[in-house]
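**Q** Starting from these lines, generate the structure:
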Amino acid sequence: MAVIARETETALDASRDRYGRTVHHDAATAARTRRTQAALATYAIHLAEHGQQLLTAARSGLDHQPPAPHTEAWRDLLDALATSHTEITRTLTHPAGPGSTEQRQQHAAVWPHLAFWADYGSIAADLADQHHHPGPELSAEDKHRWTDQARAARRRGELEPIESWYAADGRLITLAYLVQDDTSTVIALSGDLDAAAGWEVIGHYDDELAAGRALPRAVPPGVLRPDAPSRFNRPEPTPERPVQELLQDVIEARTAGEVSEALLAAAQPGYDAGPLVRLERLLDTAARFSYALDTVRGQQVGARLAALGRQLAFLTQEVHDAAEDLGATVGVLPPHRTPAPPRTRPRAAVSTTPPAPPARSTATARRA
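**A** You can find the predicted model right below:
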């Protein structure tokens, strides 16, 4: 599906103008039709006959997991995937005529179900593959001893996190290198590594592969916005002027009003927001993501990003005010700033006789 989406985005980009607005609507419609047909064909090959079996296995895997706040939400998600599977198979069984109005309506109705499976079918696959029995954890005494070593290494800056995931019971597990006396050991920790207390070492291993075999499997990670649009069904992009184009407008400007317009475009709010406003939104969204990690470090980084967003909002307003002040000067560049002529080398005239080549020495001349 990712390949289909990339090909479709390439085709849709060709149907838009330089600011992202669709101008060739027929080409865009044809690209979406090809996208839906390709997705249906892929689904028919890989999931049409096996989708129900996958969902059954996912429900079975979920039944064997310990109770957690996310299990009921996953059950609802599996039910929604089952509904989408039914709608997709119905379309595959009773396709409308090619090029007909019914086909366009059918494609418009089935595409959200295809996108839903492309986004979250992996959750069903992960849940179906949760029949893994982890190895035993360390004894209470060994946990205490290894945790003390890890805390000491953390203070020395010699505890290097590798990756982290959530287990089915809701625990946050982190894999890390513990460096002692120029030797490195792979250890696993349970809890928030950046918290002052509350985390402990639950195992040590010869390598990362051994750790993966012994530790609980990762469950599917969450999402920032549960109601966010699908990555395969993103809304139409809003018009946007690139920073490079605004910069070039300033370089080519002759009057203060032209530069003022470029700066105002960079700081413009609303639907067709400028790059400064879009960057502010990016920082704010990244801050919400960092807060949503529910870790000490995540809260700290989220606060930094939120502060940067507020600073950028202030800077954006300053740019807007300065742009208006610059436009009010009604100034123009003085004429002594004359353009430099292009640096070109003169070409020889067609009738010019080329210079004679240098005389070549001969053996006789050399003997003489």
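**Q** drop to CA atoms for contacts and neighbour counts, all remaining ones
**A** OK.
**Q** what's the neighbour count on residue 67?
**A** As a burial measure, the neighbour count of residue 67 was computed by other Cα atoms under 10 Å and equals 13.
**Q** Roughly how far does the closest residue to residue 23 other than its chain neighbours sit from residue 111?
**A** Distance criterion Cα to Cα, 6 or more residues apart in numbering; nearest residue to residue 23, sequence neighbours excluded, is residue 16 at 5.4 Å. Distance from residue 16 to residue 111, counting by Cα to Cα, to the nearest Å: 22 Å.
**Q** Residue 30 too?
**A** Remark: distance between residue 30 and residue 111 (Cα to Cα) = 14 Å.
**Q** Looking only at neighbour counts, state which of these two leads.
**A** Neighbours of residue 30 and residue 111, each counted by other Cα under 10 Å, are more numerous for residue 111; the result is 23 against 13.
**Q** got a list of what the more buried one touches?
**A** residue 36 (Cα atoms under 8 Å, 6 or more residues apart in numbering).
**Q** try 10 Å this time
**A** Applying Cα atoms under 10 Å, 6 or more residues apart in numbering, one finds that residue 111 lies in contact with 32-33, 35-37, 39-40, 84, 87-88, 117, 232-233.
**Q** one more to line up against the first:
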Amino acid sequence: MAVIDQSAEDAKASNRDRYGRTVRPDVARTIEAAQHQEALDAYASHLAPHAADLLAAARTALDELPPAQHLPRWRALLGSLADADAEIRQVLAQPDVPGSDAEHLRRTRVWPYLTAWADHGPVATALAEQPRTPADPLPEEERRRWTERARAAQERGDLDLHTSWYAADGRIITLAFLVEDDDSTVIALAGDPDAPGWQVLGHFDDMFTAGQALPAPVPPGVFRADASPFDHPAPAPERGLQELLRDITVAQSAGEVSDALLTATEPGYCAGPLVRLQELLHTAGQAAAALETVQGQQISGRLSMLARQLGLLTDEVQVAAEDLGATVAVLPPHRTPLPRARPRPAVDTAPPPSPGRATAPTRSR
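**A** Here you go, the predicted model:
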């Protein structure tokens, strides 16, 4: 689905002008119809024969997981996938009438169900692979000793975090390299590495061995529950910084420079680059906070502060742009452009002599 979707988006992008507006609506509809049909064919070939078995295995694994707040939501997702599969099968059972309005409506109606499987199908797959029996935990004394070594390495900056996931019991599992005397050991931590109370689960020869021995990962969460990578809102008309910079470099008056700056700070639907950057920082801060870790909360605060500072800077740029435009000044005439056309030499003019061959300097003995 990701490949199909990206291919369609590339085709749609070639049918838009510089401001993101569709040039030929009929071409866009043709691209969308082909995208929907290709996705439907892929589902029928690769997933439809196995969807029921996959959902059954996922439900069985879900029943065996320890209680957690996310289990009811996963169960609801599996039910939603079953409903989507039923809708897709109903569409597949209908006869094809190429080019008809009914065929177009059929493809359009089935698209949300196909994207639901593309978005949430990995949850069913990950659950179907549960559970994995973890290795026996370290003896209490050995766990305490390795935890002390890891904490000491963290204090001196020699604990390099590599990857993390959530286990079925809700713990954060983190793989890290414990560096001691120019030698590194793969260790697994349980808990937030930046919060008090984390412990070492075990030490391993390599990452693969650790991944096989530790509790299996469960599907990670999402930042926004209603978002999907397959939702592509119509691009808002906007001008990039490079284009605005070019407008300033060819400007001949204060008004032209002012217009470029005001475009960069414009709010609303056609927001300028500075406003978009502020929105980016604000949203990234929210995403960092959603991690619910110590470092995530701290970085969220930093990003939020940067977003506020950028907002103040944007206001200052807007005021400066308005003041610049109010000057109604133009560039002085002595700032003339460079000549581009040079007179050609006469036909009988001898070419300039070529530079003589450089000779190596003579060294005196």
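**Q** Selection in PyMOL covering whichever of the contacts of residue 111 of the first structure are buried, please.
**A** PyMOL command restricting the contacts of residue 111 of the first structure to the buried ones, with burial defined by 16 or more other Cα atoms under 10 Å:
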select buried, resi 32+33+35+36+39+40+84+87+88+117+232
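**Q** got the contacts of residue 111 of the first structure as JSON lines, with secondary structure columns?
**A** Listed next are those as JSON lines, based on DSSP: H, G, I helix; E, B strand; the rest coil:
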{"residue": "32", "secondary structure": "helix"}
{"residue": "33", "secondary structure": "helix"}
{"residue": "35", "secondary structure": "helix"}
{"residue": "36", "secondary structure": "helix"}
{"residue": "37", "secondary structure": "helix"}
{"residue": "39", "secondary structure": "helix"}
{"residue": "40", "secondary structure": "helix"}
{"residue": "84", "secondary structure": "helix"}
{"residue": "87", "secondary structure": "helix"}
{"residue": "88", "secondary structure": "helix"}
{"residue": "117", "secondary structure": "helix"}
{"residue": "232", "secondary structure": "coil"}
{"residue": "233", "secondary structure": "coil"}
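**Q** export the contacts of residue 111 of the first structure to CSV and tack on distance to residue 341 of the first structure?
**A** Written out in CSV, the entries for the contacts of residue 111 of the first structure read as follows (distance: Cα to Cα, whole Å):
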residue, distance to residue 341 of the first structure
32, 50
33, 52
35, 51
36, 55
37, 56
39, 56
40, 60
84, 66
87, 67
88, 65
117, 60
232, 51
233, 51
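**Q** Not counting its neighbours along the chain, what's nearest residue 247 of the first structure?
**A** Residue nearest to residue 247 of the first structure in three dimensions, not counting chain neighbours: residue 262, with 7.8 Å by Cα to Cα, 6+ apart.
**Q** which SSE is that neighbour in?
**A** Residue 262 of the first structure belongs to helix 256-266 when elements are defined using DSSP states H and E.
**Q** same deal with residue 162 of the first structure?
**A** Assigned by DSSP H and E, residue 162 of the first structure belongs to strand 159-166.
**Q** what's the mean distance for the helix or strand just after that strand versus the second structure?
**A** Heading C-terminal from strand 159-166 of the first structure, the first helix or strand you meet, by DSSP H and E, is strand 172-180. Superposed on the second structure, strand 172-180 of the first structure shows a mean distance of 0.7 Å to its aligned residues (mean Cα distance after the TM-score superposition for the first structure).
**Q** now strand 172-180 of the first structure, how far from the chain's geometric center?
**A** For strand 172-180 of the first structure, the distance from its own C-alpha centre to the chain's C-alpha centre is 26 Å (Cα atoms, centre = their mean, to the nearest Å).
**Q** So for the helix or strand following that strand, what gets flagged as buried?
**A** Next along the chain after strand 172-180 of the first structure, taking DSSP H and E as the criterion, comes strand 183-190. If you call a residue buried by 16+ other Cα under 10 Å, then strand 183-190 of the first structure has these buried ones: 184, 185, 186, 187, 188, 189, 190.
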